[in-house]
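> no sequence on hand, only this structure:
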């Protein structure tokens, strides 16, 4: 079940997470901490999923005691400073450069996170506890350490590369429909397990289809195409025109772009423009018609249909809640 877009208050956190959360603010205390969508789901015994797509409303820190677990965190936007006991970690991600972090705890730890006013966070986290490992007949302690850092006795961290497939799964997971049904619960469980499988395969060097490394000239081709798409210069162009400006044939550009980004050139362009419109709505001050224009739609109705298909909610809902 996807959390609704709403104000998240300090008193809500402990109830949602299922553990006492301490909130500290340097100035006056504020009741509302986040504006957006936050959810914590226990999908099955030992398997949980946390999704965030929200704006931090103030500067504050949260602190919670976490039990032993293996966590795979995928940041798609935003920056964050966190600590596990005395081990610090800084994360900065953007749609162009998502970040993946794996954290293994074999003992309980104090987790502290610093929020910064105005930061838009888009991330998800899949957590596997010893209970999950033991239910499959695995030694939890050895599995936790072996998957991230065999030399670590307690706290291990390791970065991983978000592939196009994992990013697509993450988007589906974040934009899950709101109805609380068995089918949707099973979808989230399936996606969480596939995400975990993809990351574990990467960490252990056993990925079935490791991504092919593009050669420098292929990377430059894709980068040039991205620059054209992001600048708006290629709006209304055909694939042949974009390819010619980037210095390749249409078939070559499409093949290399698909390999690098996991989608076609025009699918990426549509997603990018819809994200621009969504960001504008999040910032306030634009109408639905103006947001539709930013996304390249002359019809607000067609824009609303594409927006809902991409993000799982209507543009009106984003405008209202943010």
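In hand now; what should we look at? Note that the structure is a prediction, hence the values are computed from the model and not measured.

> alpha carbons only for contacts and neighbour counts from here, please
Noted.

> please, which helix or strand holds residue 52?
Using DSSP states H and E, residue 52 falls within strand 47-56.

> whoops, residue 167 was the one
Counting by DSSP H and E, residue 167 is part of helix 164-174.

> helices and strands around the helix or strand just after that helix, which ones?
For helix 164-174, the following helix or strand on the C-terminal side (DSSP H and E) is helix 182-203. Contacts defined by 3 or more Cα pairs under 8 Å, 6 or more residues apart in numbering; DSSP states H and E place helix 182-203 against strand 32-44, strand 120-128, helix 140-148, strand 155-160, helix 164-174.

> and here is the other one:
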């Protein structure tokens, strides 16, 4: 090791140690998280187990405000499906308003798919009051909070997925994976029906439970050389094989073909994927996301969830990454003012 490398290790060691008590997950970027010796002693398994125990404890405290049937479905499957989440008589008007809305958009290409997002920000909420009312519904907030394990306001977007639109590699989101080593919440409210052929949301039922079989798998994967496996797994979003699922006593990934006006809220610490579309096409949805430090014991305390701040976070985040793109990267490229169904750039 060179003198410079030794100095870097000395300076960064306290940072790497502190990251063990955060959502940091990359086996490549943090040598403690990726340490074969520490993981043989149980470091990664212990982080997973502690994060899960704290999440279950927080969820017990949030359960009182959640509809019992939604809680039962989540505990069984790891996701909740809500049909006709918007009253059917009101859904066509909301859908039309969302598809006609024009605002700043960002795009990211992964393999042969493009994901376009428009932030649900103060301007959109003012223009579409029905959207503001929907996202403020107490029953939906209780569901978001329970699945996330925190009283936190999700980031909300209008998201368009354009499949088979060029590129020489497959969409990595089509590989069955977990987002991290701990629970997180994602939600999709589909504005159009999504068939099996169109690549619907896919989930391994029950895979949100960090039981002994999952913990044993987590330890085995932590012992693999992060430089010898795929990049996304090495950075903490592990891909899983059918044999892995069988070894954990789980079934295979199940595509959820659903009609329009259906909301799916899932714990993406469980194994999931974007289904493989058979042909080019697009789907549009309200997409929501929430993930916090899994080692926090309290339920709230998220200043970024305060009204007036929560709906502006996405713009701030994009601006921050733009400013420091050379240092931290910015995968979301500006795509101009668009409507959700405008052709891709």
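Perfect, thanks for sending it. These numbers were taken from a predicted model, which means no experiment stands behind them.

> what TM-score do we get after superposing?
The pair, once superposed, lands on a TM-score of 0.21 when counted by TM-score structural alignment, normalised by the length of structure 1; 124 aligned residues with a Cα RMSD of 7.2 Å.

> how far off centre is the helix holding residue 167 of structure 1?
Remark: helix 164-174 of structure 1 is offset 8 Å from the chain centroid, using Cα atoms, centre = their mean, to the nearest Å.

> next, the buried residues of that helix.
Within helix 164-174 of structure 1, the residues scored as buried using 16 or more other Cα atoms under 10 Å are 164, 166, 167, 169, 170, 171, 172, 173, 174.

> gap between residue 333 of structure 2 and residue 313 of structure 2?
For residue 333 of structure 2, the distance to residue 313 of structure 2 equals 17 Å [Cα to Cα, to the nearest Å].

> more neighbours: the two, which one.
Each of residue 333 of structure 2 and residue 313 has its neighbours counted (other Cα atoms under 10 Å); residue 313 has more, 18 against 14.

> returning to what we had before: using a markdown table, lay out the buried residues of helix 164-174 of structure 1 together with distance to residue 272 of structure 1.
Compiled in a markdown table, the buried residues of helix 164-174 of structure 1 are given as follows (distance: Cα to Cα, whole Å):
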| residue | distance to residue 272 of structure 1 |
| --- | --- |
| 164 | 15 |
| 166 | 18 |
| 167 | 14 |
| 169 | 17 |
| 170 | 16 |
| 171 | 13 |
| 172 | 16 |
| 173 | 18 |
| 174 | 17 |
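
> wait, what's in contact with residue 227 of structure 1?
Not one residue lies near residue 227 of structure 1 by Cα atoms under 8 Å, 6 or more residues apart in numbering.

> rewinding a little: show me what the helix holding residue 167 of structure 1 is packed against.
Counting contacts by 3+ Cα pairs under 8 Å, 6+ apart, helix 164-174 of structure 1 is packed against strand 47-56, helix 182-203.

> if we go to 10 Å?
Using 3 or more Cα pairs under 10 Å, 6 or more residues apart in numbering; DSSP states H and E, the elements in contact with helix 164-174 of structure 1 are strand 32-44, strand 47-56, strand 69-84, strand 120-128, helix 182-203, helix 250-261, helix 300-311.

> buried set for stretch 126-145 of structure 2?
Buried residues in stretch 126-145 of structure 2 (16+ other Cα under 10 Å): 130, 131, 132, 140, 141, 142, 143, 144, 145.

> helices and strands around the strand holding residue 52 of structure 1, which ones?
Applying 3+ Cα pairs under 10 Å, 6+ apart, we find strand 47-56 of structure 1 packed against strand 6-9, strand 32-44, strand 69-84, strand 120-128, helix 130-135, helix 164-174, helix 182-203.
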